[in-house]
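Visitor: no FASTA, just this:
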């Protein structure tokens, strides 16, 4: 345990780095109430003290969570793991959710209609020999396939083995824990009596919500 404890600063700095690198920059679109805007402009109300401002301070990983992460990561090379965690983090952040079935059908119908409009000969025109009709229909299907391939996001599940799971811990443990902690603190700020008894941890992750 003493040897593991000596590695805590190393992993803590690595996890903290990923926490800061994965901050999400969000653009808010809102309009202040007229009286609030006037009070801010006149100096009667300071923006930093506005009741809607989010300010929960710096979130740090608790020691028991840090210890669990250190034990889980102890058998992996730190430098390689850090590099691969960065790649995994970038890939995760670039992903989009898969299309819903109805969305896919709507997009497919749109693409089919576009391809049809670009055709100079309707494959279903009377008088076409069967061989020519088949060639035109095959060409349409091919164009639809290629266009759908270009214009729709191809979602693919990530196959997590032991090493990739460790990289996920490095990439997502700190930012996920920080997000959940800030969320719960903001709820507590608005409702001082907020004291949940049950917790449903729904989704994919490392269960950092259990330590929030």
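Guide: On my side now, so go ahead. Not measured: the values here are computed from a predicted model. Residues are numbered from 1 along each chain as shown.

Visitor: please make it C-alpha for all contacts and neighbour counts, starting now.
Guide: Noted.

Visitor: so residue 70 sits against residue 4, correct?
Guide: Yes - here residue 70 lies in contact with residue 4, judged by CA atoms under 8 Å, at a distance of 6.9 Å.

Visitor: between the two, who's got more neighbours?
Guide: Taking other CA atoms under 10 Å, residue 70 and residue 4 do not tie; residue 70 has more neighbours (19 against 11).

Visitor: tell me where this structure has helices.
Guide: Taking DSSP state H as the criterion, the chain contains helices spanning 2-21, 34-42, 63-73, 78-94, 101-118, 130-151, 162-190.

Visitor: second structure for comparison follows:
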């Protein structure tokens, strides 16, 4: 029987970023770059933690080229061919640390992923592009299909659409990234639907509880 949650949820309209006292003299003095040490692999990433999504094919090679100039990250959509990846990597090797390759979970997707990874070993991040973050197959895919044949990567799971699903992935699947989908419309279907209304404060509490990311001790 479906569970209907009638509790109040927060959306973007409910979030207010309050100004704080600052010691900076100019906006030019602001440094948004941060260094992340991933909990499991101990690898590091340094940049501005803003990511262009692979969803709706926003994450293109052209987008990655421009965003990398600002030290921003891009998850490349999964529709590029192996040859297109090779051409991009040959011309823009300096951008590869700031991109993730996206893949579905079919046999053909996995084969293409392996071919790209073998051809471009500089790639370090994989985005598993699936529509349903509740799928048990996703966990099995990451645990067995993806990890076994491919060297150690940072894996970006699909968007988390509920608090219950967040708990599940935190407990059962220890990926380095937990990505929150903070939107209340389904752009893929081109229609409005209340898929998620995320509460920012509960997100912060859960991240602290499960040691996801690094909590800021102060704000500039």
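Guide: In hand now; what should we look at? Every value quoted in this text rests on a predicted model; they were computed, and no experiment measured them.

Visitor: next, the TM-score between them, please.
Guide: The TM-score (TM-score structural alignment, normalised by the length of structure 1) is 0.21; 82 aligned residues with a CA RMSD of 6.1 Å.

Visitor: deepest of the helices of structure 1, which one?
Guide: Neighbour counts (mean count of other CA atoms under 10 Å) averaged over each of those peak at helix 162-190, with a mean of 19.

Visitor: name the nearest residue to residue 85 of structure 2, sequence neighbours excluded.
Guide: Once flanking residues are discounted, residue 85 of structure 2 sits nearest to residue 116: 6.9 Å by CA to CA, 6 or more residues apart in numbering.

Visitor: so how far is residue 74 of structure 2 from the one you found?
Guide: Distance of residue 116 of structure 2 to residue 74 of structure 2, given as CA to CA, to the nearest Å: 17 Å.

Visitor: quick one, which of those two is more surrounded?
Guide: Neighbour count, other CA under 10 Å: between residue 116 of structure 2 and residue 74, residue 74 has more, with 28 against 19.

Visitor: was I right to think the more buried one contacts residue 99?
Guide: Yes - counting by CA under 8 Å, residue 74 of structure 2 touches residue 99, with 4.8 Å between them.

Visitor: now do the shared contacts for the two.
Guide: Taking CA atoms under 8 Å, 6 or more residues apart in numbering as the criterion, residue 74 of structure 2 and residue 99 both touch residue 64.

Visitor: where's residue 87 of structure 2, which helix or strand?
Guide: Applying DSSP states H and E as the criterion places residue 87 of structure 2 in helix 82-91.

Visitor: what is that helix packed up against?
Guide: Under the contact criterion of 3 or more CA pairs under 8 Å, 6 or more residues apart in numbering; DSSP states H and E, helix 82-91 of structure 2 touches helix 107-119.

Visitor: 10 Å instead?
Guide: With contacts defined as 3 or more CA pairs under 10 Å, 6 or more residues apart in numbering; DSSP states H and E, helix 82-91 of structure 2 has these neighbours: helix 61-68, helix 107-119.

Visitor: quick one: list the elements packing against the shortest one.
Guide: So that's helix 61-68 of structure 2. strand 51-52, strand 73-76, helix 82-91, strand 99-103.

Visitor: could you tell me the angle between that helix and helix 82-91?
Guide: Orientation of helix 61-68 of structure 2 against helix 82-91 (axes from the mean of the first three to the mean of the last three CA atoms, to 10 degrees) gives an angle of 30 degrees.

Visitor: pull out the buried residues from helix 61-68 of structure 2.
Guide: Buried residues in helix 61-68 of structure 2, counting neighbours by 16 or more other CA atoms under 10 Å, are found at 61, 64-65, 67-68.

Visitor: quick check: the gap between residue 3 of structure 1 and residue 64 of structure 1.
Guide: Using CA to CA, residue 3 of structure 1 is found at 16 Å from residue 64 of structure 1.

Visitor: and if you look at residue 73 of structure 1?
Guide: To residue 64 of structure 1, residue 73 of structure 1 is 14 Å away according to CA to CA.

Visitor: I figured residue 166 of structure 1 hits residue 85, correct?
Guide: Yes - here residue 166 of structure 1 lies in contact with residue 85, judged by CA atoms under 10 Å, at a distance of 8.2 Å.

Visitor: which of the helices and strands packed on helix 82-91 of structure 2 sits closest to residue 82 of structure 2?
Guide: Ranking the helices and strands packed on helix 82-91 of structure 2 by proximity to residue 82 of structure 2 (CA to CA) places helix 107-119 first, at 5.6 Å.

Visitor: spatially, what comes nearest to residue 7 of structure 1 if we skip its sequence neighbours?
Guide: residue 70 (7.3 Å).

Visitor: so the one you found touches residue 11, yeah?
Guide: Yes - if you go by CA under 10 Å, residue 70 of structure 1 and residue 11 touch, sitting 6.6 Å apart.

Visitor: and the residue nearest to residue 108 of structure 1 when sequence neighbours are not counted, what is it in contact with?
Guide: Sequence neighbours aside, residue 148 is the residue nearest to residue 108 of structure 1 in space, at 7.1 Å (criterion: CA to CA, 6+ apart). By CA atoms under 10 Å, 6 or more residues apart in numbering, the contact list for residue 148 of structure 1 reads 104, 107-108, 110-112, 142, 154.

Visitor: repeat that with 8 Å
Guide: Residues in contact with residue 148 of structure 1 (CA under 8 Å, 6+ apart) are 107-108, 111.
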